[in-house]
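A.B. asks: for reference, the sequence and a predicted model appear below.
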Amino acid sequence: MTKHHIYWWNLENLFDIENSPRRSEFLNNHLGNELKGWDATILNQKIANLTAIISKFNNGEGPDILGVCEVENEHVIELLISAMGTALQKNYGFVISEGDDKRGIDTALIYDKTKYGPEQLTFSLRIIKRNTTRDLFQVHINTANGNKLICILNHWPSRSGGELTSEPFRIMVAENLSYWIERIYEEQGSDANILLMGDFNDNPYNKSIT
């Protein structure tokens, strides 16, 4: 039996630097003072801190697959996987969902390229009810022995405004995800390998999960 060492981490505002050419003018204006003092030195220190912990995963072997959220763009993910690759002597690839979040925080899947083939398919589902939620992001990757692994990355609506006030938004996303899973089984077969990962902003006993 092949073991897959899979992890998830909310990287908590892994932003690019304020004057980055990769950021849109809208996002730069929207973030405003939130980025005050955020420069290349601080970004590089955050990358170093994250890498120091990630390198301890799997008894020092590092992750096979690492799902992350709250990343701004491809550049910051490239910085992270470069640091991870150097520390762990591994070749990591990634795929990112460029969503519509007002703060520019997206989800991404990092994977060991020696153990998994290129992604076959990526698909995003955007759910709207008063406000746009962060996308559900589906990635198909092939394992080394040719099996398909379907990863669905989640970053559900936060509890901003209170747990009960915000709960309907998480339930709404959960209902859409449940239907989506049913459709995958219909299209891929009942033995499809589906992995749900993410920051659900709820606990296992909350309505959205149950």
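C.D. replies: Great, that's in hand.

A.B. asks: from here on, just use CA atoms for contacts and neighbour counts.
C.D. replies: Fine.

A.B. asks: roughly how far out does stretch 176-191 sit from the chain middle?
C.D. replies: 21 Å (C-alpha atoms, centre = their mean, to the nearest Å).

A.B. asks: please, where are all the helices along the protein?
C.D. replies: In the chain, the helices defined using DSSP state H lie at 25-31, 40-54, 57-60, 74-88, 163-188.

A.B. asks: out of those, which gets nearest to residue 124?
C.D. replies: helix 163-188 (11.1 Å; C-alpha to C-alpha).

A.B. asks: what residues sit buried inside the closest one?
C.D. replies: Buried residues in helix 163-188, counting neighbours by 16 or more other C-alpha atoms under 10 Å, are found at 167, 169-174, 177.

A.B. asks: quick check, nearest of those residues to residue 147?
C.D. replies: residue 177 (22.7 Å).

A.B. asks: export the buried residues of helix 163-188 as CSV, with columns for distance to residue 32.
C.D. replies: Shown next, in CSV, are the buried residues of helix 163-188 (distance: C-alpha to C-alpha, whole Å):
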residue, distance to residue 32
167, 28
169, 27
170, 28
171, 31
172, 30
173, 29
174, 32
177, 33
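
A.B. asks: what would the helices of the chain look like in a markdown table with distance to residue 110?
C.D. replies: Output for the helices of the chain, formatted as a markdown table (distance: least, C-alpha to C-alpha, whole Å):
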| stretch | distance to residue 110 |
| --- | --- |
| helix 25-31 | 24 |
| helix 40-54 | 12 |
| helix 57-60 | 14 |
| helix 74-88 | 8 |
| helix 163-188 | 22 |
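
A.B. asks: second structure for comparison follows:
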Amino acid sequence: MRKFYFFITFLILPFFIGCQSPDSALKKNKSSEYLGLEYKSDWQTQKDDLVFMAFNVENLFDNQHDKGKSDETYLPLPKKQSKAHKKKCEKMAQKKWRHQCLAWDWSDKVVEHKLSVVAESIRQIKNGLGPDILVLEEVENKGILKRLNQKGLHYPTVVLIEGADKRGIDVALMSRLPLVGSASLHPIPFKGIEKAKVEDTRGILQATLKLPNGEKLTVFGVHFPAPFHPTMMREQAFEHLNRLKSRLPKDQLVMAAGDFNVPKREDEKENIVDRQTKEMWIVGHKVMCQTCPGTTYYEPYDSWSFLDMILWSPVLENKEKGWVVLRDSFRMANAYKEQVSKTGGPNSYEMETLSGVSDHWPLAVDLHLKK
């Protein structure tokens, strides 16, 4: 009987991963196994609807050094043998980072594999086509973005504006919709923050797209300062995003998406998300994914967080005609097997074993044309 029970459990378990209550999703058993978060992998996008997706792709680097950027970790091993390279690696703060900088072989094979699994994760949307609007974080440059686009995505609109981030990562946008005017990158005007911390940040990408009926949708792509930086940096980043939105016409269709980097512990203490979005934004996971633990999992604190978010202006719901956001469509896009670790969380990319995708799970939501 036990053998039969185990066999049945083995067969049905994959179908229930991601469909658990918050308690069961967060609990660990003695073998450190836990079940991942809820996702709507069965959501069917209607023929003429558009899909909007946000995805932190975790270090999408090529293996060439970009002048002025700290991308030494992402080089093939033969290029890591100089004294200058080793000296720079030894200055890194964490042992793990030093090891990666010295020993990782970010070869052509690794780059191609990373591109392939990221593309597969994107193409789980719309039966292999991918979303119509895609915001990406942690993309090194236009070259690697172009190579990603060639992995079966074929987006005609591709936007990446090189920023000042010393690490060399940027926010990007890809879409099947045409761009209206030029995209912009808005540096965040931090106040009271030391220069070294400011250099470890990304600006806010702004692009306006033309929807099929002629309406215009303004998209802000963000990657706010990392959680190890002071809370006030994320507060100031949010404030700048809100200033940018307030400069637009009140009836403008606006969405903001990306990695906001506000961990659960910080938000519970400071109430950042609710304070900064009140009246200006609708927060996707707060209205339609209340049972979902988050898009990232931080093992030292045994804590899930929605570091990644999709926001939209209230006008995208309060309309009798035109394009609106379908709340019911809000979902995780984590059905691709390589995205889920053995313990049920986001499966960070592992170069040595050519496994995983990213330490973040993407979010998606549909837009529908009301006539």
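C.D. replies: Ah, there it is. In this text the structure is predicted, and so the values were computed from the model without any measurement.

A.B. asks: for residue 3 of the first structure, find the nearest of the helices of the first structure.
C.D. replies: Nearest of the helices of the first structure (C-alpha to C-alpha): helix 57-60, 11.0 Å.

A.B. asks: run through the strands of the stretch 151-300 of the second structure in chain order.
C.D. replies: 157-160, 170-175, 184-186, 204-210, 216-223, 253-259, 282-283, 296-298 (DSSP state E, counting those that start in this stretch).

A.B. asks: how much does the fifth one stray from the first structure?
C.D. replies: Mean deviation of strand 216-223 of the second structure relative to the first structure after superposition (mean C-alpha distance after the TM-score superposition for the first structure): 0.5 Å.

A.B. asks: residues in the first structure aligned with that strand?
C.D. replies: Using TM-score structural alignment, strand 216-223 of the second structure lines up with residues 148-155 of the first structure.

A.B. asks: distance between that stretch and the chain's centre?
C.D. replies: Worked out by C-alpha atoms, centre = their mean, stretch 148-155 of the first structure lies 9 Å from the chain centre.

A.B. asks: so what touches it?
C.D. replies: 67, 69, 107-109, 134-143, 192-201 (C-alpha atoms under 8 Å, 6 or more residues apart in numbering).

A.B. asks: now with 6 Å?
C.D. replies: 136-142, 193-200 (C-alpha atoms under 6 Å, 6 or more residues apart in numbering).

A.B. asks: likewise stretch 45-65 of the first structure?
C.D. replies: 5-6, 80, 84, 110-112.

A.B. asks: please apply the same query to stretch 1-12 of the first structure.
C.D. replies: 63-70.

A.B. asks: what's the PyMOL syntax to select whichever of the residues you listed are buried?
C.D. replies: Buried residues within the contacts of stretch 1-12 of the first structure, by 16+ other C-alpha under 10 Å, are selected in PyMOL with:
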select buried, resi 63+64+65+66+67+68+69+70
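
A.B. asks: out of the contacts of stretch 1-12 of the first structure, what pair is the most spread apart?
C.D. replies: Once C-alpha to C-alpha is applied, the contacts of stretch 1-12 of the first structure give 64 and 70 as the farthest pair, at 20.0 Å.

A.B. asks: what residue in the second structure is paired with residue 15 of the first structure?
C.D. replies: For residue 15 of the first structure, the residue aligned by TM-score structural alignment is residue 61.

A.B. asks: please name the residues that touch its match.
C.D. replies: When contacts are counted by C-alpha under 6 Å, 6+ apart, residue 61 of the second structure touches residue 140.

A.B. asks: ok, now how distant is the residue most central in space within the first structure from residue 200 of the first structure?
C.D. replies: For the first structure, residue 107 is the residue whose C-alpha lies nearest the centre (C-alpha atoms, centre = their mean; 2.9 Å). To residue 200 of the first structure, residue 107 of the first structure is 13 Å away according to C-alpha to C-alpha, to the nearest Å.

A.B. asks: for the nearest residue to residue 197 of the second structure once chain neighbours are set aside, the count of nearby residues, please.
C.D. replies: Spatial nearest neighbour of residue 197 of the second structure, excluding adjacent residues (C-alpha to C-alpha, 6 or more residues apart in numbering): residue 229 at 7.4 Å. Using other C-alpha atoms under 10 Å, residue 229 of the second structure is surrounded by 15 other residues.

A.B. asks: and residue 297 of the second structure, by the same measure?
C.D. replies: Residue 297 of the second structure, neighbours per other C-alpha under 10 Å, totals 24.
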